[in-house]
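# After the sequence you'll find the predicted model.
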Amino acid sequence: MMEQQFITIDEIAVMFRISRSTAYRFKKRDNWPSHRFGTEIRFSPEDVAAIQAKYAQTPAPERRTPRIGTRANKRNNK
């Protein structure tokens, strides 16, 4: 039988480049999937994939130039 590897909250913090306390806060606030073994909180590979999918960002829309100062720019370009 293959043993499943579980990841600690400290390893999650390093993986996502956040502090340990931020990882605990996100787990509680954003309801991250996890497993509890006594007092230990652990994450399975499936839990990590679910967390990453939750925060996956879509590409930002193309930025438009601001319309501020367009009249002044038009006057100066004549």
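Great, that's in hand.
# only C-alpha atoms for contact and neighbour calcs from this point on.
Fine.
# just the strands in this protein please.
Per DSSP state E, the chain has strands spanning 7-8, 35-37, 40-43. These are given in chain order.
# Rebuild the ones you listed as CSV, extending it with distance to Arg25 and mean neighbour count.
What follows is those, written out as CSV (distance: least, Cα to Cα, whole Å; neighbours: other Cα atoms under 10 Å):
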stretch, distance to Arg25, mean neighbour count
strand 7-8, 15, 16
strand 35-37, 16, 10
strand 40-43, 13, 16
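# Against that first model, consider the following:
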Amino acid sequence: MATIGTLTVRVNENAQPHGEVGKAVVRLVDCGAERFLQIDTYGRSTRDIHGKLSQTIRLDKAAFERLVDLGKRHF
């Protein structure tokens, strides 16, 4: 698991489409004095172990606010 506190922006000039994952779950995490938004992704249904967690990313408040701002400007 990774907790992200800082986001660096780079433009990807040679982006290719990605396949869709099976599902993602957003968790609202409260660790007492700290709060996070956590995104868990799960593999495709064709994966050997169906429903297995693939990766987890946690955003602290500053990273989440930065991501929302970047998304609003990009879209």
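Looks like it arrived, so ask away. Bear in mind the structure is a predicted one, so any value in this text is a computation, not a measurement.
# Just give the TM-score of the two.
TM-score for the superposed chains, counting by TM-score structural alignment, normalised by the length of structure 2: 0.19, backed by 33 aligned residues with a Cα RMSD of 5.2 Å.
# For the helix or strand that Ser54 of structure 2 is a member of, list every residue counted as buried.
With elements delineated by DSSP states H and E, Ser54 of structure 2 resides in strand 53-59, which encompasses its position. Under the neighbour-count criterion of 16 or more other Cα atoms under 10 Å, strand 53-59 of structure 2 has 56, 58-59 buried.
# I'd like those as JSON lines, with distance to Val68 of structure 2 appended.
What follows is those, written out as JSON lines (distance: Cα to Cα, whole Å):
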{"residue": "Thr56", "distance to Val68 of structure 2": "18"}
{"residue": "Arg58", "distance to Val68 of structure 2": "14"}
{"residue": "Leu59", "distance to Val68 of structure 2": "11"}
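# Which of those sits closest to Tyr42 of structure 2?
When the buried residues of strand 53-59 of structure 2 are compared for distance to Tyr42 of structure 2 (Cα to Cα), Thr56 comes out closest, at 9.3 Å.
# how far away is the closest one from Thr3 of structure 2?
Distance of Thr56 of structure 2 to Thr3 of structure 2, computed by Cα to Cα, to the nearest Å: 9 Å.
# In contact with the spatially closest residue to Tyr24 of structure 1 that is not a sequence neighbour, which residues?
Nearest residue to Tyr24 of structure 1, sequence neighbours excluded (Cα to Cα, 6 or more residues apart in numbering): Ile9, at 7.5 Å. Contact partners of Ile9 of structure 1, counting by Cα atoms under 8 Å, 6 or more residues apart in numbering, are 20, 23-24, 41-43.
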